[in-house]
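*Asks:* here are the coordinates; sequence isn't available:
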């Protein structure tokens, strides 16, 4: 004889028919501040970038200037918060710890831009060749680092001078292309990555968990008689250096732990 369904059984069947709310529905019940805090733990590329594709609300929060600043050469509305027409303007407006996303398309002019606060500069393309920072002649360097910073997914090209001049802090270069003039005069040729001479740089010391030095990984360095000149700690990991004049290829797989 079949058992008569109890009231509790009927409740369970009704709950199963309704189903449970999806994870996206639950997370969307959070307020904007909570969601933005969650997004802040995501890596800018590709995770945080991908969250902006979910919906209009997530795009607004994922692109909020509290999480990162954007550089777009073609911007017309300069009143838009967190968006700047030049790298120099974005660096000046950035707060310590900010991430600056540099848009693809065209060439961004940079010249002796000093990085005096911890920043992360990232190219917005899938490949570093899609986002180019160009430094014309007459400048000592494209970017000069006086504070712990990171450069990722970018092409930096200097006509005559250093692409990157490191003076202080820990500089991390990851997944970039660094280029200088392929055939400069020998007596004018400059290293592509250079650290300041000891008389211009205080002795290396650990401050806030960071050590002064340069770390280069998954990066291609092209052109010039000298690739890297350093008087500080240097770590090279899977770095490809091309000396264009002789068409010789130098492969580095060296790891020197920063002190």
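*Replies:* Perfect, I can see it now. As the structure is a prediction and not an experimental result, all values here were calculated from the model.
*Asks:* C-alpha from now on. contacts and neighbour counts both.
*Replies:* OK.
*Asks:* and residue 252, how many neighbours does it have?
*Replies:* Look at residue 252: counted by other CA atoms under 10 Å, it has 13 neighbours.
*Asks:* That one: what's it in contact with?
*Replies:* By CA atoms under 8 Å, 6 or more residues apart in numbering, the residues touching residue 252 are 236, 237, 238, 239, 240, 241.
*Asks:* Secondary structure added to these, as CSV?
*Replies:* Formatted as CSV, the contacts of residue 252 follow (DSSP: H, G, I helix; E, B strand; the rest coil):
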residue, secondary structure
236, strand
237, strand
238, coil
239, strand
240, strand
241, strand
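*Asks:* As TSV, these with neighbour count and distance to residue 32 would be great.
*Replies:* Below are the contacts of residue 252 laid out as TSV (neighbours: other CA atoms under 10 Å; distance: CA to CA, whole Å):
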residue	neighbour count	distance to residue 32
236	19	41
237	17	40
238	15	41
239	21	41
240	18	44
241	20	46
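*Asks:* Could you export those residues as TSV, including distance to residue 57?
*Replies:* Formatted as TSV, those follow (distance: CA to CA, whole Å):
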residue	distance to residue 57
236	41
237	40
238	40
239	40
240	42
241	44
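*Asks:* Between those residues, which sits nearest residue 102?
*Replies:* Taking CA to CA as the measure, residue 239 is the one of the contacts of residue 252 closest to residue 102, at 23.2 Å.
*Asks:* Below is an additional structure, to be compared with the one above:
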């Protein structure tokens, strides 16, 4: 009779007691590193734009002075990090050779860093414009601002808007045609075929008129709309406004 042999059951595999490998932590830091590099790079771009804006202002002022203009300010400040350039000039003054001038206690300009060909300008405490023969006129209002775009072209687009304006001649100056206006707008737009469109609008203005116009208007408010097209714009060159118009 054959004898049975007893076989042992197969041994179970020995579990691997080694601790599982830890995932590398670099993957957690990569987004922060990328963000830090982006911030540093953008900061460098802003610092360069800040310095370039200062150089352009000085160079532009020197070119105007060489052409006979009077250009000055008492303080210049450039802020706006990280996405804008805010340029504030204290007591800026510009006067062209024929006598027309513009001044303000404070002038604020702003442009986005990705669109430096468009600037918004504000005179929050008013401005003064000077006439060659009539003298200076002080202008105050709720809003006095302007915008200029496509500044690198021969004729940039320009817009001005003022609300609740008051016009007061300086001491010794001649009266101005307007003493007040609810709203004043002026727009200059470059067009095709060497042309440009000009629009001037005055809403509810209080005028100082004489003669027939004074008798017709009386004390009633006046409104003005002037819409015109200028041709041969490329010929408007000169060191002063009268020279540009004569050309």
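*Replies:* Looks like it came in fine. Everything quoted here is computed from the prediction, not taken from an experiment.
*Asks:* now what about the TM-score between them?
*Replies:* With the length set by TM-score structural alignment, normalised by the length of the second structure, the two chains reach a TM-score of 0.34; 145 aligned residues with a CA RMSD of 5.9 Å.
*Asks:* between the contacts of residue 252 of the first structure, which is closest to residue 194 of the first structure?
*Replies:* For the contacts of residue 252 of the first structure, the nearest to residue 194 of the first structure is residue 236 (13.7 Å; CA to CA).
*Asks:* do you know how far residue 112 of the second structure is from residue 183 of the second structure?
*Replies:* 27 Å (CA to CA, to the nearest Å).
*Asks:* do the same with residue 50 of the second structure
*Replies:* 35 Å.
*Asks:* likewise residue 54 of the second structure?
*Replies:* Taking CA to CA, one finds residue 54 of the second structure at 34 Å from residue 183 of the second structure.
*Asks:* out of these two, which sits in the more crowded spot?
*Replies:* The neighbour count for residue 54 of the second structure versus residue 183, taken as other CA under 10 Å, is higher for residue 183 (20 against 16).
*Asks:* Which residue ranges of the second structure form helices?
*Replies:* 26-66, 211-217, 241-246 (DSSP state H).
*Asks:* now these as TSV including distance to residue 162 of the second structure?
*Replies:* Output for those, formatted as TSV (distance: least, CA to CA, whole Å):
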stretch	distance to residue 162 of the second structure
helix 26-66	25
helix 211-217	23
helix 241-246	23
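*Asks:* What residues of stretch 56-66 of the second structure count as buried?
*Replies:* Under the neighbour-count criterion of 16 or more other CA atoms under 10 Å, stretch 56-66 of the second structure has 61, 64, 65 buried.
*Asks:* could I get these as a markdown table with distance to residue 159 of the second structure?
*Replies:* Below are the buried residues of stretch 56-66 of the second structure laid out as a markdown table (distance: CA to CA, whole Å):
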| residue | distance to residue 159 of the second structure |
| --- | --- |
| 61 | 22 |
| 64 | 22 |
| 65 | 25 |
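*Asks:* between the residues you listed, which is closest to residue 228 of the second structure?
*Replies:* residue 64 (28.5 Å).
*Asks:* what's the burial count for the closest residue to residue 103 of the second structure other than its chain neighbours?
*Replies:* Of all residues not flanking residue 103 of the second structure in the chain, residue 93 sits nearest, at 4.3 Å (CA to CA, 6 or more residues apart in numbering). Per other CA under 10 Å, the neighbour tally for residue 93 of the second structure reads 18.
*Asks:* got it, and residue 181 of the second structure?
*Replies:* 22.
*Asks:* gap between it and residue 107 of the second structure?
*Replies:* From residue 181 of the second structure to residue 107 of the second structure the distance is 22 Å (CA to CA).
*Asks:* need the contact list for the nearest residue to residue 205 of the second structure once chain neighbours are set aside.
*Replies:* Nearest residue to residue 205 of the second structure, sequence neighbours excluded (CA to CA, 6+ apart): residue 181, at 3.9 Å. Residues in contact with residue 181 of the second structure (CA under 8 Å, 6+ apart) are 163, 164, 165, 166, 202, 203, 204, 205, 206.
*Asks:* one more time with 6 Å, if that's ok
*Replies:* Contacts for residue 181 of the second structure (CA atoms under 6 Å, 6 or more residues apart in numbering) come out as 164, 165, 204, 205.
*Asks:* what do you get for residue 189 of the second structure?
*Replies:* Here residue 189 of the second structure is in contact with 157, 196, 197 (CA under 6 Å, 6+ apart).
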